[in-house]
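J.: Sharing a model that was predicted from the sequence below.
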Amino acid sequence: MFFLNVAVLIFSVMFVSSNRTSIVTKENTSLKVEKSSIQQILVNQETLIRLELEKKVKSLENDVANLKKENEGIKQGFLSKLLVQEKELTDMKSQLNETIALRGSVEDLDMKYTRISKNLTEYAKPIAFEARMTFSSQGSKRSTLIFDHVILNHGNGYSNVTGKFTAPMDGLYVFGWHILAVYKMVTHTALIVNDKEISANYCHTKGTDGHQPCSKMAVVNLATGDTAWIAYTGGGDYHTNAYYSSFSGVKI
């Protein structure tokens, strides 16, 4: 009986052990299958994630390439606009320089016009004088005859203090002078321009019964500032009473 119980006990133990082994084996197999499934899932997820990343990277690369193209286009457009603006700026500078030069030319023309107008105005003004003597005297050779009584003096060229005419402007001038030589005397006078004798007048009254009037005229080309006067060049007295002796000139 004892042995029978022992046998039963041993059989029971073996049975339980066998069941446990079977259960452990099944659990191990199940774990392996589950692990394999998990690994496959991980592999699939990794593949999906990698594909998605590759897709995104490709998209980003395409975006970068497109941005580069757009930037290149923008750069080319900017450079083209810059070149156009530089050309416009150059043209504007050229036009400005031309305007400045033209303005200078216009100012020069205005100055020339003003000067010419002034000259024409001055030229249009009459230049003429006439003066006579109010006293009688005897002069030495090369002394200036002073015609002290001014009748006409347009242009203010004649001075009754010095007896000389100063040309206010360039031009042709006609001068005339009239001298009354005293009875039985010889009177020599001449038109002097800048200390140079231009034209002479000779009055001879010897052998006559009265005074002798003598007149002379000369045409002279004068520059502005030239002086002209009548000088006594020899002979005797020159008579100046009652406006008989005079000196006149006019620009033609």
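T.: Nice, thanks for sending it over.
J.: From here on, just use CA atoms for contacts and neighbour counts.
T.: Will do.
J.: residues touching residue 211, list them.
T.: Residue 211 is in contact with 180, 181, 182, 183, 184, 205, counting by CA atoms under 8 Å, 6 or more residues apart in numbering.
J.: Presented hereafter is structure B, for comparison with structure A:
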Amino acid sequence: MYLMLTILGLLVIQRISCSEPQCSRFHYEEQTLLKMLKLELFVEKMKEDIQSTQQKVLETLQSLDKEKNGLKQDYQEMKERDEAVMLRYAQEVENLKESAKRPTIIFQSKGLINLSPSAGETLVFKTTMLNEGNGYNNSTGVFTAPAAGVYLFTIQLCAHSKHDAQYIIMAEDKEIQRGFFYDTESNSCGTANGLTVLKEGHRVRIKMQYSRQLMESTTAWNTFSGVLLHTY
């Protein structure tokens, strides 16, 4: 382009410096060269326009590519979230299935047959208020596990004022809880819990550590209860 401008300048200078008769033989060449120069200028302008358009197209493609990558990332994150939600729902369904399969085992009994048990004697609670699974025997005071699992047992014993009630919760031949209740001011009841893992057929009972005199009334119950928390 710069070469064409230089040639154009020289032609103009020559045209000014020459007389018409001397320069007339160059008239055709001059017109042709001017046309070529205009064509070159037009081509250069088109080239610049094309380059500008190409740059804009490139920028647009880069922008679209960036947007596409962003959409892919959003899709992946959404997919991972959906998969996590589906896994959580699937786990909840499995938990519900397990809960549906778990047997209901729970019992509660009250009312001691003997309020003056001797040392090592098993406490027998004669009135069965609840016995889902038929694990508790109110003739022996022994609970026999209908299914293997984790069990929670609770006792409440009532003692006269200034007399203690010392107990042991036994699972087969293993002590799972021991303690005593005592009050110097008045008759009182105390509550204790014991957790254990039982196999099917394992037995649980409450025994006294020492010979003691217990008390009972319509407002103070001696009780023994248990519930299956989780099966194996």
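T.: In hand now; what should we look at? Fair warning: this is a prediction, and the values are worked out from it, not measured in the lab.
J.: TM-score for these two?
T.: Comparison of the two superposed chains (TM-score structural alignment, normalised by the length of structure 2) gives a TM-score of 0.53, and 131 aligned residues with a CA RMSD of 2.0 Å.
J.: hmm, back to that, so which of the contacts of residue 211 of structure 1 sit within helices?
T.: For those, not one is inside helices, with DSSP state H as the criterion.
J.: Where neighbours are concerned, which of those has the most?
T.: Neighbour counts for these (other CA atoms under 10 Å) peak at residue 181, which has 27 neighbours.
J.: Might one say that that one is in contact with residue 203?
T.: Yes - with contact defined as CA atoms under 8 Å, residue 181 of structure 1 and residue 203 form a contacting pair (6.0 Å).
J.: Give me the common contacts of those two.
T.: 187, 212, 213, 214.
J.: Compare those and tell me which has the most neighbours.
T.: residue 187 (25 neighbours).
J.: wait, isn't that residue in contact with residue 212?
T.: No - between residue 187 of structure 1 and residue 212 there is no contact under CA under 8 Å: 9.5 Å.
J.: any common contacting residues for these two?
T.: 181, 203, 204.
J.: Contacts only, for the first one.
T.: Each residue near residue 181 of structure 1 by CA under 8 Å, 6+ apart is listed here: 187, 203, 204, 205, 211, 212, 213, 214, 237, 238, 239.
J.: Trace it over to structure 2, please.
T.: In structure 2, the residue paired with residue 181 of structure 1 is residue 159, using TM-score structural alignment.
J.: so how far is residue 194 of structure 2 from that match?
T.: According to CA to CA, to the nearest Å, residue 159 of structure 2 stands 20 Å off from residue 194 of structure 2.
J.: One more: residue 200 of structure 2?
T.: Taken as CA to CA, the span from residue 200 of structure 2 to residue 194 of structure 2 is 18 Å.
J.: Who has more neighbours out of these two?
T.: Using other CA under 10 Å as the criterion, residue 200 of structure 2 and residue 194 rank with residue 194 on top: 18 against 12.
J.: from what I can see residue 129 of structure 1 touches residue 153, true?
T.: Yes - between residue 129 of structure 1 and residue 153 there is a contact under CA under 8 Å: 4.2 Å.
J.: between these two, which one's more packed in?
T.: Set residue 129 of structure 1 next to residue 153 and count neighbours by other CA under 10 Å: residue 129 wins out with 22 against 19.
J.: could you say what helices and strands the helix or strand harbouring that one packs with?
T.: Using DSSP states H and E, the element containing residue 129 of structure 1 is strand 128-132. Secondary-structure packing of strand 128-132 of structure 1 (3 or more CA pairs under 8 Å, 6 or more residues apart in numbering; DSSP states H and E): strand 149-154, strand 246-251.
J.: how big's the offset between it and structure 2?
T.: By mean CA distance after the TM-score superposition for structure 1, the fitted strand 128-132 of structure 1 averages 0.2 Å away from its aligned residues in structure 2.
J.: okay, that strand sits on what stretch of structure 2?
T.: Counting by TM-score structural alignment, strand 128-132 of structure 1 sits on residues 106-110 of structure 2.
J.: Alright, that wraps it up for me.
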